[in-house]
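Undergrad: take this sequence and fold it.
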Amino acid sequence: MIEESSGDLWFAALVVIFCLLLSAFFSAGETAFTGSSRSRMLVLERGGDKRAKLVNRLLEMRERFIGTVLIGNNIVNIGVSSFATSVLVAIFGHEGAIYATVLMSILVIVFAEVLPKTLAISSPETVSLALSRPMTWAVAFIGPLALAIERIVRLMLLPFGIRIGANTPILSASEEIRGQVALLHKEGGVAKVERDMLGGLLDLEDLTVSEVMVHRTKMRTINADLSSEEIVREVLSSPYTRMPLWRGSQENIVGVLHAKDLLRALDAVGGDASKLRVEAIALETWFVPDTTSLRDQLKAFLAKKTHFALVVDEYGEVMGLVTLEDILEEIVGDIKDEHDLSVQGVRPQPNGSVNVDGSVPIRDLNRAMDWNLPDEEATTIAGLVIHEAQTIPDTGQIFTFHGFRFQVLRKSRNRIMALRITPLALVRPRVE
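TA: Take a look at the predicted model:
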């Protein structure tokens, strides 16, 4: 056993402490930078925060940053362990290796791993901002070595057919946002209304106008061959401000009559409806394909500064109409005013079941009841039942799928008019 001077022992202790601080720096940096919010950092950078700019720059060179942290942390931990072992072996002989292993394991795990990572994960943005400058220096110094090692690893994996970076992310950006919002809602950070609004906004690209339009069987139109007095009465009795005009057949739309334009024209002729030329007042009809996405249609509405369009299929036949309000409702939910009809088609029952009109869109039902019925194969709840049953069911028939029991309450010819939907969790098993 070799005697060590007190000066040498103090020097050894200082080296160990310094190396532990470096290891803690790399551990905290890795956790803080990977756990910090990119959107928050972007906001801070746009606000003029230079530290946030450094953080974003490091996150953009993610591979070099991670490589720097791994190399730096391993060099420091291996170096301090070797140094501590040599010092303790010199003091205690061969038993010093055991002492060094136990002592350095405790010090590294507690002070260089668990403690800094716990502090970093509790406030990742604050820690990453504080470490932005020294981490930038570390990446500049160790980064070239990290890139060289990365190239060596890529070459070593080539014979096995593994190409790093060749795979694309599994989730798209919108799916990642949707998943994050769902997680925040589950944890209580985002209210249901906010979750639905964000989800509706993300869905605009995936939905088409045919999925939200008012079907032609429910369109309120006016026969252009009626007298001017009758047309004025039809417009005044309607809850809508825009009314399609048709002649000959309801599929032959010749224009769209706006209530305000009609009233201005009526005022111009001194209130004498017989002097009106309704078709001259009507606006030109705008037809859009049924495959148009809601995002594109919203942009088109804003560009044309109009709120109303007729939807046609590939043969040019009118399928229905879509309005700006229909698209906005996909984001904010139902928009009701004093002139809207109060019938929504969803009537919750005291026993937990829900009576639903067959024409109610699945998305509206999911939003109203916080359910998750699939809407990929059908738009309405009646369409979903027909799709799953693979037949047009009769009144009284009961089906079970997607965690719910569906009972057909009313049917008219080949149309399901009303259903009773009950979550299976509320259906009590029969006792024999």
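Undergrad: please make it C-alpha for all contacts and neighbour counts, starting now.
TA: Noted.
Undergrad: contacts only, for the residue nearest the centre of the chain.
TA: Closest residue to the average C-alpha location of the chain: R178 at 2.4 Å, with CA atoms, centre = their mean. By CA atoms under 8 Å, 6 or more residues apart in numbering, R178 lies in contact with L198, G199, L202.
Undergrad: now do S353
TA: S353 neighbours (CA under 8 Å, 6+ apart): R420, I421, T422, P423.
Undergrad: ditto for R295
TA: Neighbouring residues of R295 by CA under 8 Å, 6+ apart: L204, E205.
Undergrad: what about it, helix or strand, and which?
TA: Per DSSP states H and E, R295 falls inside helix 294-304.
Undergrad: what's the span of stretch 181-197, first residue to last?
TA: One end of stretch 181-197 to the other measures 11 Å (CA to CA, to the nearest Å).
Undergrad: next one: stretch 44-51
TA: With CA to CA as the measure, the ends of stretch 44-51 fall 9 Å from one another.
Undergrad: try stretch 234-243
TA: End-to-end distance (CA to CA), stretch 234-243: 9 Å.
Undergrad: same deal with stretch 327-338?
TA: 20 Å.
Undergrad: go on, stretch 314-328?
TA: Terminal residues of stretch 314-328 lie 25 Å apart, using CA to CA.
Undergrad: run this one through as well so I can compare:
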Amino acid sequence: MISDAILAFLADYWLSLISVIVLLMLSAFFSGSETALTAASRSRMHTLESNGDQRAGMVNRLIERRDRLIGALLIGNNLVNILASSLTTSLLIGLVGDSGVAIATLAMTVLLVIFSEVLPKSWAIASPDRFALAVVPAVRPFVAVAGPISSLVNGIVRRILNLFGVNLSSDMPMLTAHEELRGAVDLLHREGAVIKADRDRLGGVLDLGELEVSDIMIHRTAMRAINADDPPEVCVRDILESPFTRLPLWRGSTDNIIGVVHSKDLLRALAEPNVEPTNLDIVKIAQKPWFVPDSTNLKDQLNAFLRRKLHLAIVVDEYGQVQGLVTLEDILEEIVGDIADEHDLEIQGVRQEADGSIVVDGSVPIRDLNRALDWSLPDEEATTVAGLVIHESKTIPEERQAFTFYGKRFIVMKRVKNRITKLRIRSADDTAIV
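TA: The predicted model follows:
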């Protein structure tokens, strides 16, 4: 008798049952499409579009108005979910009476969660690009129809949020393009797809626009230069004994840079007839100095080096006082790491101790330390390790003073006048006494 009743029910309501199944499939389509289109790689789609893939072009145009796309898909998804639930409730009420409401609620919850949410979204997130290309021909016309409704809904939502002081701007991304690239590189590094050296190089390229010349320059206290008033043979000896190819030339004061001497120009001059180190005019072979502001960002400075075909610039502050010098190699090292050759001086600056602590010269740049040890000490307010300690402590520390910040314990080992020249750094969890 029960089977006869069920058969009679199916004969009378088969169309409604098929409609519920179709609506569940549409719900799965909308859910999977939303996940795939929002997770699709924009760079991958751009490459495919450049190669002539029309579907990738449609994906890119839909993603350009992401809020409109998501709104339209959510409208479609909710519409078919509500309609499927209503039809199921009506069918079960006709079959089992008032208890059909509870049965329909439970059954549709299970079906929607499994087959219309978890399953399609898991499938879509596993291969978002392929899924997005497959569904975009059907999604595009639906968004064209439901898009105006979605825009209206989004407008209402923004006005409601504005009442609560929340400004939801559709044209202001949460992350800049550089931040998105940096996040992607960091994620790939954590997953093992990108090695640390490649991550550092890519990060160095992205950082060029954020760093200033003053962050990487060779400070005037460490700058090697030639005194034009010294005897010519002394200047020649200093230039030839120097590990550097180019040296600034000053007269009267180190703030008065009058030229830059290239060792090749010196050798050419010495090769001329009747020219000896004792009668050489060092000023005549010097090139005109190039002065750049210390606030110039590295991206602009790199372009200027390449445009002017020069390798060295003198860095000055807003008052025209010499602060140091910067070279093309200094900027390239921010990208590829330390560039060493057989003539470079080996200045260690960082030493690993047996107890696990790190002994660091105060002049070591924070960026170099972060890159070498894979740390994340901030370098926005200070360039060197000593500068970071002074900035955080708001004072000039005494020797053996210790400070803890950013998960590290900094102990001042040596101070010369007002300069911190050596520090010991250990983990903040290490309670060993120095």
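Undergrad: picking that back up, with respect to W10 of the first structure, which of the contacts of S353 of the first structure is nearest?
TA: P423 (71.0 Å; CA to CA).
Undergrad: contacts only, for the closest one.
TA: Residues in contact with P423 of the first structure (CA under 8 Å, 6+ apart) are G352, S353, G403, F404, R405.
Undergrad: one more pass at 7 Å, please.
TA: Counting by CA atoms under 7 Å, 6 or more residues apart in numbering, P423 of the first structure touches S353, G403, F404, R405.
Undergrad: next one: it from V385 of the first structure, what distance?
TA: The spacing between P423 of the first structure and V385 of the first structure, counted by CA to CA, is 15 Å.
Undergrad: just send the contacts of R178 of the first structure back as TSV, with neighbour count too.
TA: Shown next, in TSV, are the contacts of R178 of the first structure (neighbours: other CA atoms under 10 Å):
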residue	neighbour count
L198	17
G199	21
L202	17
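Undergrad: and which of these is nearest Q297 of the first structure?
TA: Looking across the contacts of R178 of the first structure and measuring by CA to CA, the closest to Q297 of the first structure is L202, at 14.5 Å.
Undergrad: now that closest one, what's its secondary structure?
TA: The local conformation at L202 of the first structure, judged by DSSP: H, G, I helix; E, B strand; the rest coil, is helix.
Undergrad: ok, it touching E175?
TA: No. Under the criterion of CA atoms under 7 Å, L202 of the first structure makes no contact with E175, lying 8.6 Å away.
Undergrad: among the contacts of P423 of the first structure, which recur in the second structure?
TA: With both residues aligned by TM-score structural alignment, their matches' CA atoms under 7 Å, the contacts of the contacts of P423 of the first structure that the second structure also has are G403, F404, R405.
Undergrad: for the buried ones among the residues you listed, write the corresponding ChimeraX selection.
TA: The following ChimeraX line selects those of these that are buried, judged by 16 or more other CA atoms under 10 Å:
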select :404,405
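Undergrad: keep only those of the kept ones among the contacts of P423 of the first structure that are in strands.
TA: The strands, defined by DSSP state E, take in F404, R405 from those.
Undergrad: ok, now which ones touch L106 of the second structure?
TA: Contacts of L106 of the second structure (CA under 7 Å, 6+ apart): none.
Undergrad: going along the chain, name the strands of the stretch 201-350 of the first structure.
TA: Along the stretch 201-350 of the first structure, the stretches classed as strands by DSSP state E, counting those that start in this stretch are 214-215, 222-223, 242-247, 249-258, 287-289, 308-312, 318-323, 346-348.
Undergrad: ok so, going back, can you name the residues of the second structure that the helix holding R295 of the first structure overlays?
TA: Aligned using TM-score structural alignment, helix 294-304 of the first structure spans residues 298-308 in the second structure.
Undergrad: the matching stretch vs the first structure, average offset?
TA: Comparing stretch 298-308 of the second structure with its match in the first structure after superposition yields a mean distance of 1.5 Å (mean CA distance after the TM-score superposition for the first structure).
Undergrad: circling back: closest to R154 of the first structure out of the contacts of R178 of the first structure?
TA: Closest approach between the contacts of R178 of the first structure and R154 of the first structure, by CA to CA: L202, at 37.0 Å.
Undergrad: quick check: chain neighbours aside, which residue is closest to that closest one?
TA: Of all residues not flanking L202 of the first structure in the chain, S174 sits nearest, at 6.4 Å (CA to CA, 6 or more residues apart in numbering).
Undergrad: tell me the counterpart of that neighbour in the second structure.
TA: Under the alignment by TM-score structural alignment, S174 of the first structure pairs with H178 in the second structure.
Undergrad: from the chain's centroid, how far away is the helix or strand containing its match?
TA: Using DSSP H and E, the element containing H178 of the second structure is helix 177-191. Centroid separation for helix 177-191 of the second structure versus its chain: 6 Å, with CA atoms, centre = their mean, to the nearest Å.
Undergrad: for that helix, buried residues please.
TA: Buried-residue list, helix 177-191 of the second structure, by 16+ other CA under 10 Å: R182, V185, D186, H189.
Undergrad: how about the second one, what does it touch?
TA: By CA under 7 Å, 6+ apart, the contact set of V185 of the second structure is R199.
Undergrad: would you mind measuring from it to H178 of the second structure?
TA: Distance of V185 of the second structure to H178 of the second structure, computed by CA to CA: 11 Å.
Undergrad: do I have it right that G358 of the first structure meets L419?
TA: Yes. If you go by CA under 7 Å, G358 of the first structure and L419 touch, sitting 6.5 Å apart.
Undergrad: one step back: could the contacts of S353 of the first structure go into a markdown table alongside distance to V69 of the first structure and secondary structure?
TA: Putting the contacts of S353 of the first structure into a markdown table (distance: CA to CA, whole Å; DSSP: H, G, I helix; E, B strand; the rest coil) gives the following:
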| residue | distance to V69 of the first structure | secondary structure |
| --- | --- | --- |
| R420 | 59 | strand |
| I421 | 55 | strand |
| T422 | 54 | strand |
| P423 | 51 | strand |
